[in-house]
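A.B. asks: Sequence first, predicted model second:
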Amino acid sequence: MKYFFIFVNILLSGCAMQNKLIPIQDSTLAIKKRTPQTPAVTLPPPTPETQNNIWQRIFDHYQLQDINHPRITQEIQRYLKNPKFLEIIQKRAKPYLYLIAEATEKQGLPGELALLPIVESGFQPNAYSSGKAAGLWQFIPSTGRMFGLKQNWWYDGRRDVYTSTQAATRYLKKLNKEFDGDWLLTLASYNAGKGNVRKAIKKNKKKHRSTSYWSLPLPQETRSYVPRLLALARILDNAEHYNLPQPVVENKPHLGLVNIKSQLDLKKAAEIAQIPLKELLQLNAGLNRWCTPPDGPHHLLLPIAKTSLFKKNLAELPLDEWVTWQRHKITSGENLGVIALKYRTSVKAIREVNRLSSTLIRTGKFLLIPTGSTGKYNTFVATVNAFTNENTVKKTVVYTVKENDNLWLIAQKFTTHSSKIARLNHLKLNSYLQPGQKLRIPQKKTTTFPQQSSISKALQKIYYTIRRGDSLSHISKKFNVSIGNLRKWNKIGRYIQPGQKLKLLINITQPSG
């Protein structure tokens, strides 16, 4: 499984901390027969510290701290040079730690694996990688579906903190069983895929070499992945030794999962929970739209202190007020008048909500249909506008013509087309320009997203390295973006080369291709 290189993206430059490292002996595990990395352990009874601090509870379940290797030492040194990163991820982890610790303990996983979202996503539920992996646990689409994580227009279970955590812990347990209890090979296969790890083992066996994780010919990403997790685990458990603040989070649930029986408008959900809509969306990052999915899952993660209030208010809310719209698939022979009549609304309302410039519609496409009173409709339109549509603003600048200027030269300077400048200024393409003349120059549209978008970070910037056999057409289909945008974002022509890096802006709320 491709993991999200949040570590690289977020590392902040600064003075290196002068810390003494815990001594780590070089250990070359040159064994011919693969054996479990750690034997079954009996977990210690809870201590007062464990009962009060969720971090200490995780540390008490460690099983891999007797493993030493120079690559772990190297990763420890990298982290210690960037203490700001450790501070940031501890803050991000706070709401989710209890939920994750419960899940890892339920599956009997080592405590270190509760820290895996740090390496995978930096504890960011909206994280998205160039390998199309998403969420805290960075599931790729196929593996996510294999473990029951729905991915559709409404919802992406890979970004649902609760369901993805349950799926990830089951997946890790399954992998560990397949690799005979070896947790290092388990982690390597979670990152690179079990098929690639098995190939590496087979290759070493043919050469009569060790089949331990440290000896396998794995991708560089995977060679760093496991020691990075072990380094993090060691640093956090020995924070005082490294002159870092001791992580403390109260050992109690911070979030509660509330089951709801039907679709619910998220704005309404935030109102009855008495929390900001932005907070609700952050906690429920798997939701792609402004409403929970019609076919489920019917649940929401809420601050634990708000769950009772939410349940009480939801029970008092009439069912016909749970949603104020429906999604309609256009069938052959339908027109807006027929659809409006069916839902007891107006053609004008349907056109406004769906931003239709005409009454022409196409079979197979979907329409959002507002229902309810005028007041509800107005609220619904405002919500749709806030959730689904970016606001584009056309900008112009005023340019003073210089000697020897012509429309083509000016267009090149501003990365636009001479025809656009001519049209905007009511000129002909061959018009003579006089020095000192003022021209309005069209600028690229700037896009602004409202704070309360369906996903606060729906557009994710990623970088993709071109591989042999790739084409712009293939890449555009893979990431559901247009060839025109690929060329515009990267200022390239029609030709690309292996090894070249492309910048992409991915809408993570769109179903994966």
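C.D. replies: Looks like it came in fine. Numbering: from 1, shown residues only.

A.B. asks: From here on, just use CA atoms for contacts and neighbour counts.
C.D. replies: Fine.

A.B. asks: Report how many residues lie close to the residue lying closest to Y463 once chain neighbours are set aside.
C.D. replies: Distances taken as CA to CA, 6 or more residues apart in numbering place K503 nearest to Y463, at 4.7 Å, with adjacent residues excluded. Other residues lying near K503 total 16 when counted by other CA atoms under 10 Å.

A.B. asks: Help me confirm that K503 is found in a strand?
C.D. replies: Yes: when DSSP: H, G, I helix; E, B strand; the rest coil is applied, K503 is found to be in a strand.

A.B. asks: ok, it to G131 distance?
C.D. replies: For K503, the distance to G131 equals 13 Å [CA to CA, to the nearest Å].

A.B. asks: Next up, the contacts around the nearest residue to P276 once chain neighbours are set aside.
C.D. replies: Distance criterion CA to CA, 6+ apart; nearest residue to P276, sequence neighbours excluded, is A270 at 6.1 Å. By CA atoms under 8 Å, 6 or more residues apart in numbering, the residues touching A270 are 276-277, 280.

A.B. asks: Am I right that L280 is in a helix?
C.D. replies: Yes: with three-state DSSP as the criterion, L280 is part of a helix.

A.B. asks: Isn't it up against C291?
C.D. replies: No: using CA atoms under 8 Å, L280 is not in contact with C291, being 11.7 Å away.

A.B. asks: Next, show the common contact partners of these two.
C.D. replies: Contacts common to L280 and C291, judged by CA under 8 Å, 6+ apart, are L266.

A.B. asks: and of the contacts of A270, the nearest to N191?
C.D. replies: If you rank the contacts of A270 by distance to N191 using CA to CA, L280 comes first, at 30.2 Å.

A.B. asks: Check it against this one:
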Amino acid sequence: MKPDRLALALALVLLAACQPNVRPDPLEPEEPATPVKVAPDAATPRTPPPAPAEVVLPDPIDTGAEVFDRMRARFSAPICVKGEHNRAWRKRYAGHPASFARHVEQILPLMGYVVEEIERRDLPGEFALLPIVESWYRPAAIGPGGPAGMWQMIASTARNHGIRIQPGYDGRLSPVESTDAALDYLETLDGLFDGEWRAMAMGYNAGEYRILRAFRNSGDQRVSGESRLPRGLSNTTYDYVAKLHALACLFEKPERHNLVLPREARFTPLVRVSLPAGVASLDQAAMRLGVDASALRTLNPAYRQGRVAAGVPRDVLAPATALARLAQAGTVDAGGDPASPETGATHGDAGRVHEVRRGDTLSRIAARYGVPLRELFDLNGLTGRSILRPGQVIRIDP
């Protein structure tokens, strides 16, 4: 090659190297098809990471801004992604912006409760949107084919996750019991899919074994709702992820979709209250908690006709009146009397212990005694995938 041609070629190479890598739309990147690291043996518990320093959360969420900001803080980038499926679902959800904002404002109390539960378990913020995809946060929702509740669980799945279903009571319709079970399941999927939220969402929708089988059959462990990965799943499962991506984008960039979210809306937060044995109906509980009876029945449709039968779970969600807050803290019970000792609690030489009963989960035990879930893990050598058995003794105090 002649010297002048050689110099020209070198100049062109240097010029090309200096050019920026321009995306067609920097605000809307491609959805990454992220390979998933599947746990080699689902029966082998993961070693939990070191317990973080205890975080003191602010006052209970009671404004739209707090719900949205704390949920968005847990979103994973990229949030708004390219693709026809994501665009279609954004358009469908936000096609009537005023209606979308109005529906969001109506569900803020329940959404705030779920956001706080997700924070407590250190799960991805996208999962606060799952009840929108499933039912628009309607505790009494009944779907085609039998799924029920705001998390839309079928009876067999619900029972497998410890939810009680019997005459007069359907725990799928309890926002307390169904949220516990749904987040317990998502914690299991977290360990199985190494925290990749899209694989976890696919597993929640289709079952973890279908996802694992798709990985095995395709020889590819990448996950993308937009690119339909892994191959071999139904369009419903791929669209499940696209819906979550679309909703996350609407909450992250509402102005891009002509949305005005109800950030200034104020609401009474919800608290979890355990009803003592003497309370036989939600109307009776409402009177003693100082809350509206119809509101309490609407929040807790698991109890048929508002009757609290003997032997059914007794944790309910209630608007956070002064009496309800005292009941939640254990200062008084829902009858206005000094709180009785926690069911199942005994005192050993080193402090309180709990004997596991049928239907117990670690998250419920942690909530009952007011201790961090991670503390129970560390005290008892357990993980989110550990299985509790009736009669097992759980240490509550160090």
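C.D. replies: Received, thanks. What you see is a predicted model; the values in this text were computed from it and never measured.

A.B. asks: ok so, going back, quick one: buried ones out of the contacts of A270 of the first structure?
C.D. replies: The neighbour-count test (16 or more other CA atoms under 10 Å) applied to the contacts of A270 of the first structure identifies 277, 280 as buried.

A.B. asks: Show me which of the contacts of A270 of the first structure is closest to A422 of the first structure.
C.D. replies: Relative to A422 of the first structure, the closest of the contacts of A270 of the first structure is L277; by CA to CA it sits at 45.3 Å.

A.B. asks: who's in contact with the aligned partner of the closest one in the second structure?
C.D. replies: For L277 of the first structure, the aligned position in the second structure is A293, judged by TM-score structural alignment. By CA under 8 Å, 6+ apart, the contact list for A293 of the second structure reads 282-283, 286-287.

A.B. asks: where's P338 of the second structure relative to L275 of the second structure, distance?
C.D. replies: From P338 of the second structure across to L275 of the second structure, the span is 13 Å (CA to CA).

A.B. asks: what's the answer for A327 of the second structure, then?
C.D. replies: A327 of the second structure is 9 Å from L275 of the second structure, by CA to CA.

A.B. asks: what sits in contact with each of the two?
C.D. replies: Taking CA under 8 Å, 6+ apart as the criterion, A327 of the second structure and L275 both touch 333-334.

A.B. asks: out of the two, which sits in the busier spot?
C.D. replies: Ranked by neighbour count (other CA under 10 Å), A327 of the second structure and L275 place A327 first, with 25 against 20.

A.B. asks: Tell me how many other residues surround the nearest residue to the more buried one once chain neighbours are set aside.
C.D. replies: Leaving aside its sequence neighbours, A327 of the second structure sits nearest to D333 (CA to CA, 6+ apart; 4.9 Å). As a burial measure, D333 of the second structure scores 22 neighbours (other CA under 10 Å).

A.B. asks: ok, now how distant is D333 of the second structure from E255 of the second structure?
C.D. replies: Counting by CA to CA, the gap from D333 of the second structure to E255 of the second structure is 46 Å.

A.B. asks: what residues are up against A285 of the second structure?
C.D. replies: 275, 279, 334-335.

A.B. asks: repeat that with 7 Å
C.D. replies: A285 of the second structure is in contact with 279, 334, counting by CA atoms under 7 Å, 6 or more residues apart in numbering.

A.B. asks: One more: A148 of the second structure?
C.D. replies: A148 of the second structure makes contact with 141-142, 154, 172-173, according to CA under 7 Å, 6+ apart.

A.B. asks: right, and out of those residues, which lies closest to R87 of the second structure?
C.D. replies: Nearest to R87 of the second structure out of those is A141 (CA to CA; 27.0 Å).

A.B. asks: burial of that closest one, as a residue count?
C.D. replies: By the measure other CA under 10 Å, the count of residues near A141 of the second structure is 18.

A.B. asks: What is the equivalent residue in the first structure for it?
C.D. replies: Under TM-score structural alignment, A141 of the second structure pairs with A127 in the first structure.

A.B. asks: does that match really touch A133, like I thought?
C.D. replies: No: using CA atoms under 7 Å, A127 of the first structure makes no contact with A133, being 8.1 Å away.

A.B. asks: Kindly reformat the contacts of A293 of the second structure as CSV containing secondary structure and distance to F193 of the second structure.
C.D. replies: Formatted as CSV, the contacts of A293 of the second structure follow (DSSP: H, G, I helix; E, B strand; the rest coil; distance: CA to CA, whole Å):
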residue, secondary structure, distance to F193 of the second structure
L282, helix, 40
D283, helix, 44
A286, helix, 42
M287, helix, 46
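
A.B. asks: got JSON lines for those, with distance to E28 of the second structure too?
C.D. replies: Output for the contacts of A293 of the second structure, formatted as JSON lines (distance: CA to CA, whole Å):
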{"residue": "L282", "distance to E28 of the second structure": "48"}
{"residue": "D283", "distance to E28 of the second structure": "50"}
{"residue": "A286", "distance to E28 of the second structure": "48"}
{"residue": "M287", "distance to E28 of the second structure": "51"}
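
A.B. asks: what's the spacing between the match of L277 of the first structure and A7 of the second structure?
C.D. replies: Applying CA to CA, the value for A293 of the second structure to A7 of the second structure is 85 Å.

A.B. asks: Then D190 of the second structure?
C.D. replies: Taken as CA to CA, the span from D190 of the second structure to A7 of the second structure is 56 Å.

A.B. asks: and these two? which has more neighbours close in?
C.D. replies: Of the pair D190 of the second structure and A7, D190 is the one with more neighbours under other CA under 10 Å, namely 23 against 11.

A.B. asks: The more buried one maps to what in the first structure?
C.D. replies: Per TM-score structural alignment, D190 of the second structure is aligned with N176.

A.B. asks: ok, that match touching D182?
C.D. replies: Yes: the pair N176 of the first structure and D182 qualifies as a contact (CA under 7 Å) at a distance of 6.2 Å.
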